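Trainee: Turn this into a structure:
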Amino acid sequence: MHIRPTPGRTRGTRPRPTARLTVALLGAAALLVSACSPGSPTASAGDTTQAALAALPRATPSALSSYYTQQLHWRSCGSPGFQCATMKAPLDYGTPGAGDVRLAVTRKQATGKGKPIGSLLINPGGPGGSAIDYVQSYAGIGYPADVRARYDIVGMDPRGVARSEPVECLDGRRMDQYAQTDLTPDNQQERDALVAADKKFDESCGAHSARLLRYVSTVEAARDMDILRAVLGDPKLNYVGASYGTFLGATYAGLFPDRVGRMVLDGAMDPSIDARTLNLDQTAGFETAFQAFSKDCVRHSDCPLGGKGTTPAQVGDHLKAFFRKLDAHPIPTGDTNGRKLDEALATTGVIAAMYDQGEWEQLREALTSAMKENDGASLLALSDSYYERDASGHYSNLMMANPAVNCLDLPPAFTGPDQVQQALPAFEKASPVFGDTLAWAALSCAYWPVKATGVPHRIEAKGAAPIVVVGTTRDPATPYRWAESLSRQLSSGRLLTYVGDGHTAYGRGSTCIDTAINTYLLHGTPPTTGKRCS
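Mentor: Reported below is the predicted structural model:
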């Protein structure tokens, strides 16, 4: 989830998946078929009257044959052992001859002596997370040795992302200004300033990326994945997707159910809900994570939000009071560009640490520095990491690609500030700490220059091989009930549960989870439905 402009990613000690908050706060999804429009009744996950994503014809259209038969020219790149290539796909699948988009691909070939299984495509989420960076910095060297021995580990940056003709919007200086926009307006003047900032960002994306913006939906990215499957020589797609990557993988399964191989969807999203419900669910998810952090914090003598006996509600009150103080009086950070820690940046920094309980100690220390020493440097560093802003002031493409996909995949959660104002009580009930910020952050797609092409829908993928859906019970960015819902929608879904904290579960320390997934990837044996790990 991104605080600005549209949620949906993760962060941590190793590169991790990105979640999709379709508000203006980080993440992680795409949709097709009929369903809810803004302001219409929310479709429930189990609504059997809601349309399902329809599979494409099994035969490859002749107009696409040149794409499916292209040859990739591999070259050494990045870290030792990795290769890179460029693949072409039609910019518009409706008119394949009207122009191409060039997509960057990386792989590390299988290293073991056992019989190769094929390629394993990895997507870390976002939308907007670079699969190439993730594969080269983690999956290609950090996935279990047995998995790397039997699979070529492959990553492809989706269209509009990182090395694949990236969406471009604001430069670094203007992104700094946008990231500091007040997301808790107290009066009409501040509301107008927030709307103006969103409009400026959206118009900038339209001006700098006009060719791409209509063609970066999740459905199109899923179709690109099928071309990649074919040119890699794999009859079936083997895939691990995290966070938003679960929506991308599920979309592939819905479009090409007969081509699904071994598929793991970790930190699952629910394609059947509308943008407002998605944001409200995520808001509640971050509150759940904050409650867990609060209980842990007060057990430590250095907790700046209260001591032993302080309730999570009181911890939240103390943090909100600190945010209000920053709203009126930002504090120094020592930043060379003169940035101070204001309420928006501090909130982003706190939310960033909710993705991984391993960062709670760092958050305690950052809050102590800010609240007791008037030094906002550490919280600013958390915020910058979340936004993928480097020390020179350059932002990665993540914050541009994220809304480009999200705003195309679903009609906006809100069409104007009056709707946000009306929804504030529900968001503040879902999270007394983050509710107002996340409600206003959800306004950003209201002014997007391209109309949404997707809508909420179920994904059934009838006829697909078993698909393992992984949910973490206290996941802040992809609430557990989304995994429950997706596993029910998929005709071959198998729910695997991790009882714990943090965003996603595979490769994060649970031997039970890792063994179940590795067994499935290596031997094709999925975990039993309802298996739980802790």
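
Trainee: going forward, measure contacts and count neighbours with C-alpha atoms only.
Mentor: Noted.

Trainee: Show me what the helix or strand where D152 lies is packed up against.
Mentor: Using DSSP states H and E, D152 maps to strand 151-156. Packing partners of strand 151-156 (3 or more Cα pairs under 8 Å, 6 or more residues apart in numbering; DSSP states H and E): strand 100-108, strand 118-123, helix 131-134.

Trainee: can these go into JSON lines with extra columns for distance to K308 and mean neighbour count?
Mentor: Shown next, in JSON lines, are the helices and strands packed on strand 151-156 (distance: least, Cα to Cα, whole Å; neighbours: other Cα atoms under 10 Å):
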{"stretch": "strand 100-108", "distance to K308": "50", "mean neighbour count": "21"}
{"stretch": "strand 118-123", "distance to K308": "42", "mean neighbour count": "25"}
{"stretch": "helix 131-134", "distance to K308": "40", "mean neighbour count": "24"}
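
Trainee: Tell me which of those lies nearest to A52.
Mentor: strand 118-123 (23.4 Å; Cα to Cα).

Trainee: Could you pull out the helices in the stretch 201-350 of the chain for me?
Mentor: Taking DSSP state H, counting those that start in this stretch as the test, the helices found in the stretch 201-350 of the chain are 218-231, 244-255, 275-297, 312-328, 343-353.

Trainee: most tightly surrounded among the ones you listed?
Mentor: helix 244-255 (a mean of 30; mean count of other Cα atoms under 10 Å).

Trainee: how close does the nearest residue to K372 once chain neighbours are set aside get to A352?
Mentor: Leaving aside its sequence neighbours, K372 sits nearest to P304 (Cα to Cα, 6 or more residues apart in numbering; 7.8 Å). With distances taken as Cα to Cα, to the nearest Å, P304 is found 18 Å from A352.

Trainee: Alongside the first, I'd like the structure of this one:
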Amino acid sequence: MNALIAALGLVGALIVAPEPPAELKWAPCPAEVNTGTFAVQCATVPVPLDYSDSGGTQIELMISRIASTNPEKRRGILMFNPGGPGGTGLDQPAFLAGKGLPATVLDSYDLIGMDTRGVGHSSPVSCGFTADDAYWANVPPYAVDEAAVTAQSAIAAEVAQRCAANDTGGRLRHLSTANMARDLDRIRAALGEKKAGFYGASYGSALGAAYVSLFPDTTDRIVLDSNLAGTHLDRNSLIRFAHGFEETFPDFAKWVAARHASYGLGHTPAQVRKTYFTIAERLDRAPAPDGTNGAHFRFGTFFGLYSEVQYGNTARLWQSLLSSGPAAPAAAAATPHPADNALTVFLAVTCNDVDWPEDLATYQKDVAEARERYPMFGAAAANVLPCAHWKYEPSEPPVKVDDQGPAKVLMLQNRHDPVTPAINAELLRAAFGQRARLVTADGSGHGVYVIGGNACALNLTTSYLVDGKLPARDTTCRA
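Mentor: Next comes the predicted model:
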């Protein structure tokens, strides 16, 4: 099996489908795409469902464009991916432009957003999730003991079975990072460009790493922000969510302690940390009236560490849970899950990219170890995903990152990041060798360029995108 997969991966990495000759037809984007105040148009690009049969079934991908209005300064195209996998990206150029993307970048590029294959307006897929499903997004629930791991495994198995049952068109097996990277090159060709730049954040960093690795000759300036450790999310990367939580939580705790008079959660960071465990363990025993349990609370705090702008809401949530009474019965609601599509794509790509352990004992052992090593969140990050029961085996190995090729990758990383900790960037940087430079912002949260607020990182990235000035060496940007 491993030899077959390796052979398929070698062949797949060499496949470059012919460039599509059809001229794109630009039109207003669908009404639900948030274009802000910018002139955004959308078009569709056909790509093969299966790149090993590029003349077979085609699917359509929707892309968006904010065109440069300065022909003298226009360099080419800059494609965007906001993360996920499963996140819609049609509005990503307008989102970043609205947050202050410099005018020099807007002049230099046509900004190209997209829904990647399976997402939103790009031949969407569905596992049929409903609002009452006891399933979690990209992090499984915190397991308080071994029995909780067993229970989660049963839920994960049902989810995997449902995804397989809903996959009547056989599309899920073709959702992978490698195929999405191939799609990027198809989009470049459809736009009539010899090369394409790329900005990817979070999981988008993995997609960008795969893209520049598969297509070193047709990629231009590449920016990878808030990094995974390679070209896919695997079990080690998931467990490192707990590492990121432990590293980032002290920033939140310090912020909250300085505001004890307002929130009453602890005079010192140590007291705030103690409050965290007090709330979590209380909710483990008896959920709040709205049904919030210890796993919900831990996940909500994890998400609250993504940005300082979320600290106040997270602190207020803690306040409400400290004073909550006994739980009230929860009402069922068999309505479609609003994130059904995103969850489906996340699972398909994550489970298709790499082999995941299948035996329950491995997860029980890992959860027990992670609970000791990362007491705040480890027993969530090490718990069972549906990938343990996924129908399909990977059709090829993950795209390999190596140090062969031109130096064109700028990596951005906050020193403290709850979901993509700095160790990820260090591992990916080492794999790229002299092909990349790493800019570490002395800050906290998920996301550096434009939204992170670090002037040095903003300036270095803009200079690279506009003028091609890659830093001579890895750089630390002070807060």
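
Trainee: Can you calculate the TM-score here?
Mentor: The TM-score (TM-score structural alignment, normalised by the length of structure 2) is 0.87; 459 aligned residues with a Cα RMSD of 3.1 Å.

Trainee: picking up where we left off before, the helices of the stretch 201-350 of structure 1 into TSV, with extra columns for distance to L379 of structure 1?
Mentor: Listed next are the helices of the stretch 201-350 of structure 1 as TSV, based on distance: least, Cα to Cα, whole Å:
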stretch	distance to L379 of structure 1
helix 218-231	33
helix 244-255	26
helix 275-297	16
helix 312-328	12
helix 343-353	5
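
Trainee: out of these, nearest to A465 of structure 1?
Mentor: Comparing the helices of the stretch 201-350 of structure 1 under Cα to Cα, the one sitting nearest is helix 244-255, at 9.3 Å.

Trainee: The closest one maps to which residues in structure 2?
Mentor: Mapped onto structure 2 using TM-score structural alignment, helix 244-255 of structure 1 covers residues 203-214.

Trainee: give me the number of residues near the counterpart of P90 of structure 1 in structure 2?
Mentor: Matched to structure 2 by TM-score structural alignment, P90 of structure 1 sits across from P48. A count of neighbours around P48 of structure 2, defined by other Cα atoms under 10 Å, yields 20.

Trainee: Please name the residues that touch P48 of structure 2.
Mentor: Taking Cα atoms under 8 Å, 6 or more residues apart in numbering, we find P48 of structure 2 in contact with 54-59.

Trainee: The same query, at a cut-off of 6 Å, please.
Mentor: Applying Cα atoms under 6 Å, 6 or more residues apart in numbering, we find P48 of structure 2 in contact with 54, 58.

Trainee: Report how many residues lie close to the residue nearest to K372 of structure 1.
Mentor: Using other Cα under 10 Å: P304 of structure 1 sits among 21 other residues.

Trainee: residue ranges of the helices in the stretch 301-450 of structure 2, please?
Mentor: Going by DSSP H, counting those that start in this stretch, the stretch 301-450 of structure 2 shows helices at 311-322, 340-353, 360-373, 378-381, 422-432.

Trainee: Now do the first one and helix 235-257, the angle between them.
Mentor: Read it as helix 311-322 of structure 2. Angle, helix 311-322 of structure 2 to helix 235-257, by axes from the mean of the first three to the mean of the last three Cα atoms, to 10 degrees: 90 degrees.

Trainee: re earlier: reformat the helices and strands packed on strand 151-156 of structure 1 as TSV; add distance to T69 of structure 1.
Mentor: Listed next are these as TSV, based on distance: least, Cα to Cα, whole Å:
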stretch	distance to T69 of structure 1
strand 100-108	15
strand 118-123	17
helix 131-134	23
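
Trainee: Just tell me which of those ends up closest to T453 of structure 1.
Mentor: Among these, the nearest to T453 of structure 1 by Cα to Cα is strand 100-108 (19.0 Å).

Trainee: Which part of structure 2 matches the closest one?
Mentor: Going by TM-score structural alignment: strand 100-108 of structure 1 matches residues 58-66.

Trainee: which of the helices of the stretch 301-450 of structure 2 sits most buried?
Mentor: The most buried one of the helices of the stretch 301-450 of structure 2 (mean count of other Cα under 10 Å) is helix 378-381, showing a mean of 28.

Trainee: Please work out which residues of structure 1 line up with it.
Mentor: By TM-score structural alignment, helix 378-381 of structure 2 lines up with residues 435-438 in structure 1.

Trainee: One more: stretch 303-321 of structure 2?
Mentor: The aligned range for stretch 303-321 of structure 2 is 352-370, by TM-score structural alignment.

Trainee: Give me the residues contacting that stretch.
Mentor: Contacts for stretch 352-370 of structure 1 (Cα under 6 Å, 6+ apart): 289, 303-304, 375-376, 378-379, 386, 502-503.

Trainee: if I read this right, S383 of structure 1 contacts T347, doesn't it?
Mentor: No - using Cα atoms under 6 Å, S383 of structure 1 is not in contact with T347; the gap is 8.2 Å.

Trainee: From R107 of structure 1, how far out is the counterpart of C351 of structure 2 in structure 1?
Mentor: Taking TM-score structural alignment, the alignment pairs C351 of structure 2 with C407 from structure 1. Taking Cα to Cα as the measure, C407 of structure 1 falls 30 Å from R107 of structure 1.

Trainee: sorry, back to before: next one: the strand holding D152 of structure 1 to chain centre, how far?
Mentor: 20 Å (Cα atoms, centre = their mean, to the nearest Å).

Trainee: and the angle from it to strand 118-123?
Mentor: Using the same axes, to 10 degrees: strand 151-156 of structure 1 against strand 118-123 is 40 degrees.

Trainee: what's the matching range in structure 2 for strand 151-156 of structure 1?
Mentor: Counting by TM-score structural alignment, strand 151-156 of structure 1 sits on residues 109-114 of structure 2.

Trainee: how big is the offset of that stretch relative to structure 1?
Mentor: Its matched residues in structure 1 lie on average 1.0 Å from stretch 109-114 of structure 2 after superposition (mean Cα distance after the TM-score superposition for structure 1).

Trainee: what comes into contact with that stretch?
Mentor: By Cα under 6 Å, 6+ apart, stretch 109-114 of structure 2 touches 62-68, 74-80, 89-90, 92-93.

Trainee: any idea how far the nearest residue to F427 of structure 1 once chain neighbours are set aside is from V298 of structure 1?
Mentor: Using Cα to Cα, 6+ apart and skipping the chain neighbours, the partner closest in space to F427 of structure 1 is G435 (4.5 Å). To V298 of structure 1, G435 of structure 1 is 22 Å away according to Cα to Cα.

Trainee: before we move on, what about G233 of structure 1?
Mentor: Where V298 of structure 1 is concerned, G233 of structure 1 sits at a distance of 55 Å (Cα to Cα).

Trainee: ok, the aligned partner of L224 of structure 2 in structure 1 - contacts?
Mentor: In structure 1, the residue matched to L224 of structure 2 (TM-score structural alignment) is L265. Contacts for L265 of structure 1 (Cα under 6 Å, 6+ apart) come out as 241, 246, 469-470.
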